[in-house]
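Participant: attaching a predicted model along with its sequence, questions to come.
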Amino acid sequence: MYDHPRAGSAGQPHRDPPTPYNISVLGGAGGSFAPSLPSLVPGSILIGRAEFIPLNLIAHILTFIEDDAASLAALCATSRVLYYMALPVLWKRVHLQSFNGVRSRKRNRDGEFKETPEGMGGASPFSVALNALVTHPNAGKHVRSLGLEGEYGEGDAELERCSRAGRVSENAMMLNICVRAALDRCTELQSFYWKLQTRLLPTTYQGLARLKDLKSLHVRFPSSRAPQPTCEIPTMPHLKRLVVTDYDPLCYPDDISKMIFEAQDLEELQLHFSPRMRDAGEPSVQLSHIVRRNIMADRKMKLKRVGVYNLYGKPETELLLRACDVSLVEEFTSINCFGKDEDETGALQTNFTDQAWVEGPYELFPLMKMWRVDQLHRGHAKSFLHRKGLERIYLLNARHGQPPDYESPTGPDSSTDGSATDSSRTSTPISGSMRSSSLKDLYLDTICKAAGDTLKHLIFPFKWSMSAAMIAKLIRSCPSLTQLSACIECNDVKVWKLLMPFLKQLRALRVKMVSEPGCSDTPPNLPWQNSDDLTEELSKLLANGGYDTLRYIGIGDMVWEAVGWEEKIEKVPICDNGEQFKEESVRRRKVNKVSREHVKDVAIWKYDTLDVI
């Protein structure tokens, strides 16, 4: 990439070049900076006078390709004005991934696709991008988000050798020096995340502490037990979001207590611990140690979003209440923290510690609006009664160490007892048993009673199938639902006719269908075998009134998107015997089958994972 000359001619005062951020100063049209049509369409011929495109229109066009780095880079090489307009968008979000090996990509060479190593003739894309951040005169000041992840050339053997010598590895030190140089150029950085397996060193922490606009920080701690130097992370007073992943007390994590104590504007705290401790039954985590400075100073964090992952430690409720004002928390996530579901059997080495957390006070988080949890327990269900105004409840299907339970539209086994077909699974769903049925009824009753008027999003576990009566009860109690995920008992697509007329605001629906009691495992009149048939059936159903807001439909692992309307010519029988037909134009909803990637930002798919969000 090259640097264009400065705008303005000799004898004229210099004016800043146009960017998406100073259009209001230059004017929407852009004046002399507005590009002509030939600069946008090479080879075009103008008749009469040149036509100019307003800068605000160009900025609007760039919003549609802001995730397409190749197109933005091509625009930067088109003309001077487009260079100035596209460069800030190109460098706004920088995500770099490092790989230990050399990867190859298929490229078109002389009409043939051939394997070409990435970075051939130079360095890896990861190194080239870091070099551009450091050396390019204009790139760094446009970066608002910078992320590094992957593997960097620091193997276990090298780490062990350097640990015995009492020093850090050369690769880790050089990487941190390069990142520090890049951070010094990114003066307006607002978000930084480090997901490399290499340790962050003090030189990088000091560079982050100098950034006055830094609002979000995501740090992944190393998972190696080799002795390594630790440091106290410096103060970042303007921080609003802190995410810490893979925290393991035995892997020499850095001390984050001072950073948390000084970040008085902190609104979100996500603590992800290594699952090793829970798997090994080792309660070595102490939350009070992480927030010890707040406890000693009696300064409560004013958090709005809290997340805890893979926690296994003794409950310290009284101390934690001195460190955090729980009355302000609006969103709470707990994943793999309280053991298995209550209706699951089996010996649990973590049961004594887990039960101490579940039996805690119910009045915590009285103003909570979002609850995301992967464990089903009557203690959690009863706590709903002490929280008014819940808007989003996500009872996850995902479980640590288990495959997802939505591999097919009817699941691995569509029998109503919900028993798993894979004998190797550690959990044994017994939704047909009295214990599981009682827990299911408790959750449904509590949700309808405590959050019915305000509930907008609901993920109800697929392990519990819902009958028509349960669906009717849910619909009557929760008329404001916009996204719903549940397992439904039905033999055909009549579920749509039951759900939709009463959920006028429903935007996304995700279901797993199982047979009603007394029917075969695979409903014979559901067109699961042919997704095209199901697409056509959905198109007809959504053409009826009451489905205008519905956009995303998920059945098992298949997803459809309803986009607009279309006219189709169909044959309609003239007489009752069906022997004569006539062609009529009918209006159908246009339904397209899409991939799971297409709905990655829709809540009922996005939050049904074990990832830190």
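Facilitator: Structure's in. What do you need?
Participant: alpha carbons only for contacts and neighbour counts from here, please
Facilitator: Noted.
Participant: helix/strand/coil for Glu536?
Facilitator: helix (DSSP: H, G, I helix; E, B strand; the rest coil).
Participant: helix, strand or coil for the closest residue to it other than its chain neighbours?
Facilitator: Once flanking residues are discounted, Glu536 sits nearest to Val591: 7.9 Å by Cα to Cα, 6 or more residues apart in numbering. Following three-state DSSP, Val591 is assigned to strand.
Participant: likewise for the one 10 residues further on?
Facilitator: Asp601 carries the three-state label coil when classified by three-state DSSP.
Participant: burial measure for Glu112, as a count.
Facilitator: Burial measure for Glu112: 9 neighbouring residues, criterion other Cα atoms under 10 Å.
Participant: roughly how far apart are it and Lys106?
Facilitator: 9 Å (Cα to Cα, to the nearest Å).
Participant: Leu250 too?
Facilitator: In terms of Cα to Cα, Leu250 sits 43 Å off from Lys106.
Participant: try Glu158
Facilitator: On the measure of Cα to Cα, Glu158 and Lys106 end up 33 Å apart.
Participant: one step back: pretty sure the residue nearest to Glu536 sits against Glu537.
Facilitator: No: look at Val591 against Glu537 with Cα atoms under 8 Å: they stay out of range, at 9.7 Å.
Participant: the more surrounded of those two?
Facilitator: Val591 (23 against 15).
Participant: please tell me how far that one sits from Thr245.
Facilitator: 40 Å.
Participant: can you check Lys571 too?
Facilitator: According to Cα to Cα, Lys571 and Thr245 sit 59 Å apart.
Participant: looking at those two, which is more packed in?
Facilitator: Ranked by neighbour count (other Cα under 10 Å), Lys571 and Thr245 place Thr245 first, with 19 against 13.
Participant: what's the neighbour count on the residue lying closest to the more buried one once chain neighbours are set aside?
Facilitator: Of all residues beyond its chain neighbours, the one nearest Thr245 is His272 (4.4 Å), with distances taken as Cα to Cα, 6+ apart. As a burial measure, His272 scores 23 neighbours (other Cα under 10 Å).
Participant: any idea which helix or strand comes after the helix or strand in which His272 is found?
Facilitator: Assigned by DSSP states H and E, His272 belongs to strand 268-273. Note on strand 268-273: by DSSP H and E, the next helix or strand toward the C-terminus is helix 276-280.
Participant: helices or strands up against the strand holding His272?
Facilitator: strand 241-247, strand 305-309 (3 or more Cα pairs under 8 Å, 6 or more residues apart in numbering; DSSP states H and E).
Participant: mind listing residues that contact the longest one?
Facilitator: If I follow you right, that is strand 241-247. Contact partners of strand 241-247, identified using Cα atoms under 8 Å, 6 or more residues apart in numbering, comprise 215-223, 253, 266-275.
Participant: and the strands in the stretch 151-300 of the chain?
Facilitator: Secondary structure of the stretch 151-300 of the chain (DSSP state E, counting those that start in this stretch): strands located at 191-196, 216-220, 241-247, 268-273.
Participant: this is the comparison structure:
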Amino acid sequence: MAPQQPRSPLDSINKDIFQGPPMPLQYTSPVAAYQRQSLPLNLVALILSYIDDIADLARVTRTSRLLYYMTLPRLYEKVTLRSYSELRYMDNGRPEGYGSGSPFAMGLNGLVTKNVAQYVRSWRLAGDWRESDVDDFSRGRVPDNSMMLNIAVRAAMDRMERMQNFAWELNTKPLQTIYQGLLACGTLQSLTLKFPSTRIPRPTVVIPPLPNLREFTALDIDPLCYPDDISVLLAHSKKLDSLHLHFSPRMRDAGEESTNLNAYFGRCIANKQPLRLKRYSMINLYTRATNVDLDELIDVDVLEEINFINCNTQDAITVFIDDTWRLFEPQKIPKNLKSMRGDVLDAKQATIMAQLKGLERLYIVNARRKPARTTSNGVSPAANNNSSTSGNLFTNGFPDPTGSGTSQNSPFGNGGGGGGPPQPGTPMSRESATVAGDYLAAITRHLGTTLRHLLLSDQWLLGGDVLMQLGRACPNLEQLGVALEEKNPENMRQLLRGLPRLWALRILIRATTQELELMQSISGNLHEQVISFELRRREWDHLKWLGIGDMVFLCGGVREVPGGPPANTPKSPADPTMGEELGVRRIVKKVGKEAVKDVEIWKMDSLDVI
């Protein structure tokens, strides 16, 4: 019989204390030790679903083995690999990827060699790929590094069993091997292709039809830069319901008519099978109108969203081609159209709008793009004669909240004005006023009851009576962007009384250089103080976002100002609520435009595909 081992001091300790909190805490903690248990996995997954930041997801994977396996699919659900044409250096002076390859190459290597590609649902390749031996294209051969890029991407793509979205936004074209991989991916629903902008001879590919494709986006289409043929893809992808065609702005800047719609929709016209699209976008189109009607290209009865950007600039160098579209009238009006977005302002479009029913979102794009040419060949009269007035909405009806007498120097201050009309040098032109009247008549008489989002042109300076009429006609507005003729805040108060659902307001200002310098010279604190004083009123309670020109403000709750007036302060005859609310301010914070990137009246004011 083996001798008995002597007892260790640890043998006299209760082993249960290692399974729960320390012994002293078991008697003082409000939670009993026997109630401690693991969270259900579905609850853990729900918590992880609220983590959006990639860096946070990566940190969670390092906490435990359980969280590693539960977070890994979220971490690789959306993958973006960006290539750079030059070396980028870190803070310690070393280049990115020091000791191995570039981040783009190592990320691609991880997708090919690791067991993570199965989790990828969205894959995006962007940036500048450094092509070596570009002269090989002119000799009829694809350079080796471009060929190896396509082979590596294809190898990673074949391992992605659940990929639904794929975006190729590199400065080089995908080759046939990429399209073969996309054809073999039965789960692909969205495809984005960006074509190169250089005129180097490249092999062109007829993109095959993808059976389950629902959304297709083509960027920077330039017929002189050897883009691939998308006509077969459009004609035979039967489930396609979203199409976005973004042409290179070079053609319109140069006045070069080098494309036509038959090159893309010719097979659909020949088969007499118009596309059944719900979303349709056309950007930077510059081509001559033909006898092909829109009904032959798209089944307008199914159309729900339409976007036309920079397709009729009324520039002198493009006017002869643009005016050919005025000769054709649409044969059908979309019955189910829910959203319109564009930058063309003419009476013909207002007439079409008056025939729509059920429109919910209307965005007039105010973003401007400077042409690449240095000399102006001509601009529209409306583009030159419609700069807005200086000053700001919040000018009357309240004193200087800072007590420093500096509000007259602020774009939100009185400025010595009483809310009068714009300066004589900046009125709306007669043409712009006529078009604005046609649009507003269509909105107030036919579309107002269903509109939820409305972004008007910054050329249209609306007075108090027009604002009141707009508010009565559109009681369900949630987001509104409008330019003001008068600097009287009472007009906006009356408007807000009739818009109980409005939570985002954008006041459009086409400021001059001097006005922009004035607004930028004033500190953000002064802006916040003046706006918080006006927003203390009950009419502004439901407002969350306020935009004034290029500035954005987040509107919070209400706070009391220390040392405010006593409760028995006499009320002002002009404003009965003045005495009650002088000691109250709205919490207002100036934020960057990144904060409103998902608010539509800011998001949709862009020349890009959205």
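Facilitator: Received, thanks. The model shown is predicted, which means the values in this text are computed figures rather than measured ones.
Participant: TM value for the aligned chains?
Facilitator: Scored against TM-score structural alignment, normalised by the length of the second structure, the superposed chains reach a TM-score of 0.80; 534 aligned residues with a Cα RMSD of 3.4 Å.
Participant: dump the residue contacts of the equivalent of the residue nearest to Thr245 of the first structure over in the second structure.
Facilitator: By TM-score structural alignment, His272 of the first structure lines up with His246 in the second structure. Taking Cα under 8 Å, 6+ apart, we find His246 of the second structure in contact with 217-221, 281-285, 609.
Participant: is it possible to export these to JSON lines including distance to Val79 of the second structure?
Facilitator: Shown next, in JSON lines, are the contacts of His246 of the second structure (distance: Cα to Cα, whole Å):
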{"residue": "Thr217", "distance to Val79 of the second structure": "18"}
{"residue": "Ala218", "distance to Val79 of the second structure": "20"}
{"residue": "Leu219", "distance to Val79 of the second structure": "20"}
{"residue": "Asp220", "distance to Val79 of the second structure": "23"}
{"residue": "Ile221", "distance to Val79 of the second structure": "25"}
{"residue": "Ser281", "distance to Val79 of the second structure": "26"}
{"residue": "Met282", "distance to Val79 of the second structure": "28"}
{"residue": "Ile283", "distance to Val79 of the second structure": "27"}
{"residue": "Asn284", "distance to Val79 of the second structure": "29"}
{"residue": "Leu285", "distance to Val79 of the second structure": "31"}
{"residue": "Val609", "distance to Val79 of the second structure": "20"}
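Participant: quick one on the thing from earlier: what's the average distance of the strand holding His272 of the first structure to the second structure?
Facilitator: By mean Cα distance after the TM-score superposition for the first structure, the fitted strand 268-273 of the first structure averages 0.6 Å away from its aligned residues in the second structure.
Participant: can you state the direction angle for that strand and strand 305-309?
Facilitator: Orientation check (axes from the mean of the first three to the mean of the last three Cα atoms, to 10 degrees): strand 268-273 of the first structure against strand 305-309 gives 0 degrees.
Participant: orientation of strand 268-273 of the first structure relative to strand 241-247 in degrees?
Facilitator: 0 degrees.
Participant: now do strand 268-273 of the first structure against strand 216-220, angle only.
Facilitator: 0 degrees.
Participant: if we go by neighbour counts, what in strand 268-273 of the first structure is buried?
Facilitator: By 16 or more other Cα atoms under 10 Å, the buried positions in strand 268-273 of the first structure come out as 268-273.
Participant: pull the longest helix from the second structure.
Facilitator: If you go by DSSP state H, the second structure has its longest helix at helix 144-158.
Participant: not counting its own residues, what contacts that helix?
Facilitator: Here helix 144-158 of the second structure makes contact (Cα under 8 Å, 6+ apart) with 108, 111-112, 117, 131-132, 172, 174-175, 177-178, 181-182, 185.
Participant: neighbours of Lys106 of the first structure, how many?
Facilitator: Neighbour tally, Lys106 of the first structure, other Cα under 10 Å: 12.
Participant: doesn't it lie inside a strand?
Facilitator: Yes: looking at Lys106 of the first structure with three-state DSSP, it is inside a strand.
Participant: need the contact list for it.
Facilitator: By Cα under 8 Å, 6+ apart, the neighbours of Lys106 of the first structure are 113-116.
Participant: measure it to Glu115 of the first structure for me?
Facilitator: Applying Cα to Cα to Lys106 of the first structure and Glu115 of the first structure gives a distance of 5 Å.
Participant: got it, and Ser36 of the first structure?
Facilitator: Taking Cα to Cα, one finds Ser36 of the first structure at 39 Å from Glu115 of the first structure.
Participant: comparing those two, which shows the higher neighbour count?
Facilitator: Ranked by neighbour count (other Cα under 10 Å), Ser36 of the first structure and Glu115 place Ser36 first, with 17 against 13.
Participant: what does Glu600 of the second structure align to in the first structure?
Facilitator: Going residue by residue (TM-score structural alignment), Glu600 of the second structure aligns to Ala603.
Participant: before we move on, back to that, the strands of the stretch 151-300 of the first structure into JSON lines, with extra columns for distance to Asp445 of the first structure?
Facilitator: Below are the strands of the stretch 151-300 of the first structure laid out as JSON lines (distance: least, Cα to Cα, whole Å):
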{"stretch": "strand 191-196", "distance to Asp445 of the first structure": "41"}
{"stretch": "strand 216-220", "distance to Asp445 of the first structure": "38"}
{"stretch": "strand 241-247", "distance to Asp445 of the first structure": "35"}
{"stretch": "strand 268-273", "distance to Asp445 of the first structure": "30"}
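Participant: helices along the stretch 451-600 of the second structure, start to end?
Facilitator: 464-473, 489-497, 513-521, 524-534, 578-581, 600-603 (DSSP state H, counting those that start in this stretch).
Participant: and the fourth one, what does it pack against?
Facilitator: With contacts defined as 3+ Cα pairs under 8 Å, 6+ apart, helix 524-534 of the second structure has these neighbours: strand 584-591.
Participant: ok, now the second one?
Facilitator: With contacts taken as 3+ Cα pairs under 8 Å, 6+ apart, helix 489-497 of the second structure sits against helix 464-473.
Participant: against the first structure, where does the helix it packs on fall?
Facilitator: Using TM-score structural alignment, helix 464-473 of the second structure corresponds to residues 468-477 of the first structure.
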